[in-house]
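*Asks:* coords below, sequence missing:
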């Protein structure tokens, strides 16, 4: 029989205390490690570079200030689309405008753009080869301003459901370009559904001379596939814009006077109307601005809100104003390209309905013998 002494009991208690201490130390070490991991994760999350708001096709956007903070006359197309569908709309529009640019831009302009793109591609390849051969840091080359022109560039409007397609090439008028695009779509959609194109001929007769010239000189060998048009689902209007500026009376009124003077320098309009829309802006009062702009026009020219000969477009978007003066505005469906693509189908349906109504009324008319 073994006897337990006081010393054995003390030793046993000391051993248990040591084990408990080591266990608690292990737990504290584990908790400290987990806290360190959490801290590192939190630190890495907080120090992570914030993602750009422009993803995918938005990556090439110019800033909103490009619409007014520049000495260059910014002109192009103001595109509206379904809310939160800007990326889809860009994917629809860029192939379309590039194909029509091949068709209606002067050949020398397209040739220059193609040469510039090839040169920039060669420079990019040479830069890649140089970087692979050396590991030293080099300062980036500063490009000469206005050395090259792209046919189109995207500008952030600062407002959802709308963006701007800039046309930097100086000699290309966005009004002429958009007139040619829409009348071409109008005609091909009517022919596709075997409808008369007389309405297209009537609109062409009202074209500005510069638009007629661009349309007649278009390269008819350029093929526009139907799938490019059928792809357009999210894009609504493509309104041509000739001038942009900061959204203030001081900046906008002189610009508007210049636009009116330039447009009506050699012609005498019969009537005009004003369409003004304001988005995310409170600096320009809509009613006051419309009255002030109307006062800039010759008093002999009457205001016609139902069917004006010319429509003044004033789009106030955040800190900028985009404006232009358009003819044949309603004839081209207010520059709504989505509606224009459906015009052939709608015309055929309307004609079918009219023919059916005529047949029914004829059948219902009693003869003399009856």
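*Replies:* Received, thanks. Just so it is clear, the model here is predicted, and its values are computed rather than measured.

*Asks:* please make it C-alpha for all contacts and neighbour counts, starting now.
*Replies:* Will do.

*Asks:* just give the closest residue to the residue most central in space within the chain, not the sequence neighbours.
*Replies:* Centroid-nearest residue in the chain, with C-alpha atoms, centre = their mean: residue 163, separated by 3.4 Å. Distance criterion C-alpha to C-alpha, 6 or more residues apart in numbering; nearest residue to residue 163, sequence neighbours excluded, is residue 157 at 4.9 Å.

*Asks:* what does stretch 186-202 contact?
*Replies:* Contact partners of stretch 186-202, identified using C-alpha atoms under 8 Å, 6 or more residues apart in numbering, comprise 183, 340, 341, 342, 343, 344, 345, 347, 348.

*Asks:* what's the end-to-end length of stretch 150-158?
*Replies:* 22 Å (C-alpha to C-alpha, to the nearest Å).

*Asks:* show residues contacting it.
*Replies:* 60-64, 66-67, 98, 101, 113, 163-169, 317-318.

*Asks:* give the next helix or strand downstream of the helix ranked longest in the chain.
*Replies:* The single longest helix within the chain, with elements called by DSSP state H, is helix 6-47. Per DSSP states H and E, the first helix or strand lying C-terminal to helix 6-47 is strand 76-81.

*Asks:* another structure for you, compare them:
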């Protein structure tokens, strides 16, 4: 007599579990379909961007400071080109412009959702940040401009906890095939063109939280794709190949010979470069004249 209620309870429990599992599966499938199976907040193959390191427990502060710095430089570097293009238009063509069409175009541009030039990617690693970039930002020349200004004495506002910036031209999955794909894409403009023979180069890998690719494997693969006609020179290189591997993503870029001069793009070290004290120099000249 007592077994019947127990049986019904067990059947009820089994049904509840099955119902919950079905709901969980439907939710997972719906989320995957909505996002294409990829978390848009995660670092992905096909990304371009900038790695950055910072002081311990200063990630949130540094993300905000870098976002402001990048936006400031994007305005300096890219907006003037648009202004110059507009200023160079021939006045004689003004009458031919369809005003109504221009207004519609402007309204469409205003209503069109625009993606930010810089999007911070959430990471679970201390002291490490990544900013995804989009056109017209070119990560290598963009980072070089910031570091050149810092080396020349331009005061970089805030960013007191930011250390090294590393530009990334392209990303792929961090496996043997992905490494080959990204290397062919990134290296071709620098080593495989008709006027690109006889380059001295070096390779600098950085591997974090990844056990699939070794340093030796990375160097061997990248050097093979550089190809013949070029020479390895660790100190007198013309071009330096930066390889950044983080978990399941490998990124790569090629920078110039001023990488060491620019303190390996370390803003903290660039701020510490001794600057000439103009006031002291002026006083010294006056003293010499009096003598």
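*Replies:* Arrived safely, thanks for sending. This structure is a prediction, so every number in the text was calculated from the model and none was measured.

*Asks:* so what does residue 164 of the first structure match up with in the second structure?
*Replies:* Matched across to the second structure, residue 164 of the first structure falls on residue 130, judged by TM-score structural alignment.

*Asks:* so that match, which state does it fall into?
*Replies:* strand (DSSP: H, G, I helix; E, B strand; the rest coil).

*Asks:* residues contacting the closest residue to it other than its chain neighbours?
*Replies:* Spatial nearest neighbour of residue 130 of the second structure, chain neighbours left out: residue 51 (4.5 Å); criterion: C-alpha to C-alpha, 6+ apart. Listed by C-alpha under 8 Å, 6+ apart, the contact set of residue 51 of the second structure reads 128, 129, 130, 131, 164, 165, 166, 167, 168.

*Asks:* what does residue 41 of the second structure give?
*Replies:* 121, 122.

*Asks:* need the counterpart of it in the first structure.
*Replies:* By TM-score structural alignment, residue 41 of the second structure lines up with residue 63.

*Asks:* ok, now residue 269 of the second structure?
*Replies:* By TM-score structural alignment, residue 269 of the second structure lines up with residue 339.

*Asks:* which stretches of the first structure form helices?
*Replies:* Going by DSSP H, the first structure shows helices at 6-47, 86-104, 107-133, 174-192, 198-205, 209-216, 226-230, 249-263, 286-295, 337-341, 343-364.

*Asks:* residue 288 of the second structure versus residue 281 of the second structure, what's the distance?
*Replies:* For residue 281 of the second structure, the distance to residue 288 of the second structure - C-alpha to C-alpha - is 11 Å.

*Asks:* the corresponding residue of the second structure for residue 237 of the first structure: neighbour count?
*Replies:* In the second structure, the residue matched to residue 237 of the first structure (TM-score structural alignment) is residue 164. Counted with other C-alpha atoms under 10 Å, the neighbours of residue 164 of the second structure add up to 19.

*Asks:* could you find the closest non-adjacent residue to residue 164 of the second structure?
*Replies:* residue 266 (3.9 Å).

*Asks:* give me the number of residues near the one you found?
*Replies:* 20.

*Asks:* hang on, it packs against residue 163?
*Replies:* Yes - contact criterion C-alpha atoms under 8 Å: residue 266 of the second structure and residue 163 qualify, at 5.1 Å.

*Asks:* one step back: can you tell me which residues contact the match of residue 237 of the first structure?
*Replies:* Contacts of residue 164 of the second structure by C-alpha under 8 Å, 6+ apart are 51, 52, 53, 54, 264, 265, 266, 267, 268.

*Asks:* select from these the one having the most neighbours.
*Replies:* residue 265 leads the contacts of residue 164 of the second structure on contacts (other C-alpha under 10 Å) with 25 neighbours.

*Asks:* how much space between that residue and residue 127 of the second structure?
*Replies:* 16 Å.

*Asks:* how many neighbours does the equivalent of residue 284 of the first structure over in the second structure have?
*Replies:* In the second structure, the residue equivalent to residue 284 of the first structure is residue 213, according to TM-score structural alignment. Neighbour count for residue 213 of the second structure, taken as other C-alpha under 10 Å: 16.

*Asks:* before we move on, what about residue 34 of the second structure?
*Replies:* 10.

*Asks:* doesn't it lie inside a strand?
*Replies:* No - secondary structure of residue 34 of the second structure (three-state DSSP): helix, not part of a strand.
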